[in-house]
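*Asks:* Here is a sequence together with a model predicted from it:
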Amino acid sequence: MIQSLVKAANVLDVLKNENRELTIAEISEILNIPPSTAHRILSTLIEIGYVSKDERTHLYGLGPSLIPLGIKASSKLDPQDVGKSVLENLSEITMEDSFFVIKSGDKGLMLSKSEGKHTLKIVENFGIEIDLHKGAIRKTILAFQPDDYINYYLKKDLSNYLDSPVDKEELRKDLMEIRSKKISVSDSEYIEGAIGIGAPVFNYKDVLVGAIGVVIPKERVTEETKREYIEAVKNCGIEFSKNLGHSEV
């Protein structure tokens, strides 16, 4: 291992993770290296365009030469591969089966699944396409579509939920709330006695690639556990997106 390259990579990681410009003193303190070492590394990174320096404030930030590298790397990422560990983590936290669903026409298609430890399962089968307005995970996908697509979708004849017809105005309100909160919760919309929780997944272009979530038997859900599930799903959606190169604004 070439230690100088490791140190340079650590400097870039600090500038990325702090998400702001830093002084040499701050970088050396965070990495526990002498300021002279930090200055030497930064000078080299500036020469190749990986770091930029504001000559007025003497602050350092990530440089423009990293942009094409990041775009190239992100474009090679397969969401199904990237999301495997995130789904496994979500199932470990919740002990429930977790799912990654993508848009397929006007329906949602389950692409990946990780099994939780609970023996009582909610059945979601690979290859079965279900309408986008049914269930929290698919409804999340619908919520983050362009407005013209949502308008088109709401003009369609929509199939009923399990125990009620679809109120299109209420559905529109739900979609706007999901878009605002970046979380969706459903109750027995297409599976009897099931609570669904979904969160969006974005790529490096800030484009929705799908939604991650869990579907839980209602008997295992209390108000306290629901809050825990929501937090877990939301955090895993953010982690999934970050792994695809997405940056939260």
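*Replies:* Looks like it came in fine.

*Asks:* From here on, just use CA atoms for contacts and neighbour counts.
*Replies:* Fine.

*Asks:* which other residues reach whichever helix in the chain runs longest?
*Replies:* Counting residues, the longest helix found in the chain (DSSP state H) is helix 223-243. Contacts with helix 223-243, where a contact means C-alpha atoms under 8 Å, 6 or more residues apart in numbering, come from 82-83, 86-87, 89-90, 93-94, 182-183, 197-204, 211-214, 247.

*Asks:* From those residues, keep the buried residues only.
*Replies:* Among the contacts of helix 223-243, the ones that count as buried by 16 or more other C-alpha atoms under 10 Å are 83, 86-87, 89-90, 94, 182-183, 197-204, 211-214.

*Asks:* taking those one by one, which sit in strands?
*Replies:* Mapping the buried ones among the contacts of helix 223-243 onto strands (DSSP state E) picks out 197-202, 211-214.

*Asks:* any chance of these in TSV, plus distance to residue 191?
*Replies:* Formatted as TSV, those follow (distance: C-alpha to C-alpha, whole Å):
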residue	distance to residue 191
197	13
198	15
199	19
200	21
201	23
202	27
211	18
212	17
213	15
214	13
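
*Asks:* May I ask which two of those are separated the most?
*Replies:* 202 and 214 (17.8 Å; C-alpha to C-alpha).

*Asks:* Next up, a structure to set beside the first:
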Amino acid sequence: MSSAIDRAFTVLECFGQQRKPLRLADVVSDVNLPKQSVHRIIKQLEGLGLLERDVHPEKFRLGHRMRQLGISTIVSLNQSLSTHAVLKELGDTFQETVNIGILEQNEVIYIDRVECDWPLRVQLNPGSRVKSHCTAIGKLLLAYLPESILDATLHNMTLEAYTPKTITDPELLLAECHKIKKQGYAENIGEDIVGLVALAVPIFDQRNNIIAGLAVHAPEARMSLTTMRKNIDNMKTTANKLQALLSLG
């Protein structure tokens, strides 16, 4: 039994290390196991929801159960590690809500979050999901997708309007994403909730790949985007600290 588990875990590790959808041949060459064995393991893992078919039918990627396990692990660890203390320090600087989020199937999942003490606030827990097309952190994470994936993603998303300022045209959202990547940060001006503003910056790994976003948001009546922009260097410094603490990449 342990040998079978070892082989299955080796296959899963291959997908985790490569960070991209893989063909059967890719896995075989990487794990040094017989093709027939790898094929059987992949089919079993697919049946368990640990792997799933990519948009390209001949490729596989990590499945929803693996993604949820990874998210749960990160959320759990962040509640006890010093990353939460670093996030709280930034929250104290702004006196507003700050959070870290990752992109998961066109939505943002908050993996850590520090709420402000004001009675007027949007209160969500780590693990909560928000839409990507109308939030600063979501647009930021979309903007750093590879161009071909970004274009396909935007044209297959349901761009629901939550306020009059929500971007619902894929071409306009694509242009917004290009602007975000060029300037290195994203903003939300009442696109998901009227009167709410937000600013987000990327957290990169050691290979300069974005792996999460760091954001602050507040009612515009309490803090303007101008004030947030003045503190963007603090956010970037915090993003660098989070990368180092988590040993990302």
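*Replies:* That came through fine. Note that this is a predicted model, so its numbers are computed, not measured.

*Asks:* one step back: list just the nearest of the ones in strands among the buried ones among the contacts of helix 223-243 of structure 1 to residue 10 of structure 1.
*Replies:* residue 202 (25.9 Å).

*Asks:* Show me what the closest one lines up with in structure 2.
*Replies:* Residue pairing (TM-score structural alignment): residue 202 of structure 1 is matched to residue 204 of structure 2.

*Asks:* ditto for residue 235 of structure 1
*Replies:* Per TM-score structural alignment, residue 235 of structure 1 is aligned with residue 237.

*Asks:* Residue 171 of structure 1 now?
*Replies:* Checking with TM-score structural alignment, residue 171 of structure 1 has residue 173 as its match.

*Asks:* what do you get for residue 35 of structure 1?
*Replies:* Here residue 35 of structure 1 stays unmatched in structure 2, going by TM-score structural alignment.

*Asks:* Could you give the number of residues near the closest residue in space to residue 35 of structure 1 that isn't next to it in sequence?
*Replies:* Excluding the flanking residues, the one nearest residue 35 of structure 1 by C-alpha to C-alpha, 6 or more residues apart in numbering is residue 28, at 5.3 Å. Neighbourhood size, residue 28 of structure 1 [other C-alpha atoms under 10 Å]: 17.

*Asks:* any idea how far the residue of structure 1 most remote from its centre lies from residue 242 of structure 1?
*Replies:* Distance to the chain centre peaks in structure 1 at residue 36, reaching 38.4 Å (criterion: C-alpha atoms, centre = their mean). Residue 36 of structure 1 sits 32 Å away from residue 242 of structure 1, going by C-alpha to C-alpha, to the nearest Å.

*Asks:* Same check on residue 78 of structure 1?
*Replies:* The span separating residue 78 of structure 1 from residue 242 of structure 1 equals 13 Å under the rule C-alpha to C-alpha.

*Asks:* the more surrounded of the two?
*Replies:* Using other C-alpha under 10 Å, the more surrounded residue of residue 78 of structure 1 and residue 242 is residue 242, with 16 against 10.

*Asks:* Please identify the residue in structure 2 that aligns with residue 150 of structure 1.
*Replies:* Using TM-score structural alignment, residue 150 of structure 1 lines up with residue 150 in structure 2.

*Asks:* Mind jotting down where the strands sit in structure 2?
*Replies:* Secondary structure of structure 2 (DSSP E): strands located at 22-23, 51-53, 59-62, 97-104, 107-114, 129-131, 186-189, 196-204, 210-219.

*Asks:* Distance to residue 142 of structure 2 added to those strands, as a markdown table?
*Replies:* As requested, those are arranged in a markdown table below (distance: least, C-alpha to C-alpha, whole Å):
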| stretch | distance to residue 142 of structure 2 |
| --- | --- |
| strand 22-23 | 22 |
| strand 51-53 | 21 |
| strand 59-62 | 19 |
| strand 97-104 | 8 |
| strand 107-114 | 10 |
| strand 129-131 | 11 |
| strand 186-189 | 10 |
| strand 196-204 | 11 |
| strand 210-219 | 10 |
